[in-house]
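1. Have a look; sequence and predicted model below, questions after that.
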Amino acid sequence: MMNKIKLLVVAFFLISFASFAQSNDQPLKIGYTNVEYILLQLPESKQIESDLKTHSTQLENQLKGKYAEYEAKLQAYEKGAATMDKTIREDKEKELMNMNNSIQEFQRTAQMSLQQKEKSLVDPVIAKIDKAIKEVAKESGYTYVISNQALLAGPEDGDISPLVLKKLGVDPSKVQQTPEPAASTPAATKPATSTKNNKKKN
């Protein structure tokens, strides 16, 4: 059981972008990097965060508007329910139930909308990073490039992150240090998580 778990973890984190061996007798050369770290250093990451925040705020404002309308109708119903005709009261109750269902459905679709927005913004940048990694690996003779999240130990010169950043037009000397393998967090997931928590509170 333990071996199966280890294999799953390795399969999840080990990113073999491609084999760049030019001949059968070329020595094995393995490099490592962190795609999430690279993404954080790119100017696009700030724009992604800003766009997601804007989209999230728009969705939250719509949700607040729905809540406000529901609360107003609920209070009006509670004040007049005792004197309402049965038919009118049942109609109001049905209206409130439909509004409540609409709010719940909006919460679900809003979360999906935010995730789709995030994917549409992040995927092109990840593709650009992937291309840069492959180019650096080929130019520098790396047979494989793995995620440093799967790396337990390795030489510092195996980290190709500075070369990838340079390939992407970012000065490696002006960025933060490469994070520890277990410490990386996708920048783009933060707005989505924050939004989800906010909606639960409302």
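-> Yep, that arrived.

2. CA atoms for contacts and neighbours, from now on please.
-> Noted.

3. next helix or strand past the longest helix seen in the chain?
-> Longest among the helix segments of the chain by residue count, using DSSP state H, is helix 86-140. Downstream of helix 86-140, the first helix or strand assigned by DSSP states H and E is strand 144-147.

4. let's bring in a second one:
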Amino acid sequence: MQRVQNYNQEAQDKAKQAAQTKFAPIQQKAMEAIKSVAKKSGYAYILDINSVLVGPPGDDILPLVKKEMGIVEKPAATSPATKTPAKTGGN
């Protein structure tokens, strides 16, 4: 039983490490884009909403960062339930 638990823990650790390895370049690119947007837009501070408990509303720079990173928003697809049914000929 102990060997199975050790194997399970080892597998989880390896999966976590692999995910961090893949995520690190994306995180670095995002941070570089945030810094670039801050510099271009004249921001002295960029705060993460998760780290601010109370504060006045601020600017949302997400669209600027997405543009800096070359991320293009795709329009939301309409679900089949909201589409108008096609008219058919006949009774």
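-> Everything's here; your move. Since we're looking at a predicted model, the values are computed, not measured.

5. Can you name every helix or strand that the longest helix of the first structure contacts?
-> In this structure, helix 86-140 of the first structure packs against helix 35-41, helix 43-80, strand 144-147, helix 161-167, helix 189-201, with contacts taken as 3 or more Cα pairs under 8 Å, 6 or more residues apart in numbering; DSSP states H and E.

6. show me the contacts for the corresponding residue of the second structure for residue 136 of the first structure.
-> In the second structure, the residue matched to residue 136 of the first structure (TM-score structural alignment) is residue 37. Under the criterion of Cα atoms under 8 Å, 6 or more residues apart in numbering, the contact list for residue 37 of the second structure reads 61, 64, 65, 68.

7. Tell me the residue in the first structure aligned with the third one.
-> Read that as residue 65 of the second structure. For residue 65 of the second structure, the residue aligned by TM-score structural alignment is residue 164.

8. PyMOL command for the buried members of the contacts of residue 37 of the second structure?
-> Buried subset of these, written as a PyMOL selection, criterion 16 or more other Cα atoms under 10 Å:
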select buried, resi 64+65
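
9. on that earlier part again, would you tell me which of the helices and strands packed on helix 86-140 of the first structure gets closest to residue 102 of the first structure?
-> Ranking these by proximity to residue 102 of the first structure (Cα to Cα) places helix 43-80 first, at 8.6 Å.

10. re earlier: list the residues that contact the match of residue 65 of the second structure.
-> With contacts taken as Cα under 8 Å, 6+ apart, residue 164 of the first structure has the following neighbours: 38, 129, 132, 133, 136.

11. now the second structure: which of those residues match?
-> Using both residues aligned by TM-score structural alignment, their matches' Cα atoms under 8 Å, the second structure keeps these contacts from the contacts of residue 164 of the first structure: 129, 132, 133, 136.

12. re the thing from before, now the contacts of residue 164 of the first structure in a markdown table, please, with extra columns for distance to residue 192 of the first structure.
-> Below are these laid out as a markdown table (distance: Cα to Cα, whole Å):
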| residue | distance to residue 192 of the first structure |
| --- | --- |
| 38 | 20 |
| 129 | 22 |
| 132 | 27 |
| 133 | 27 |
| 136 | 32 |
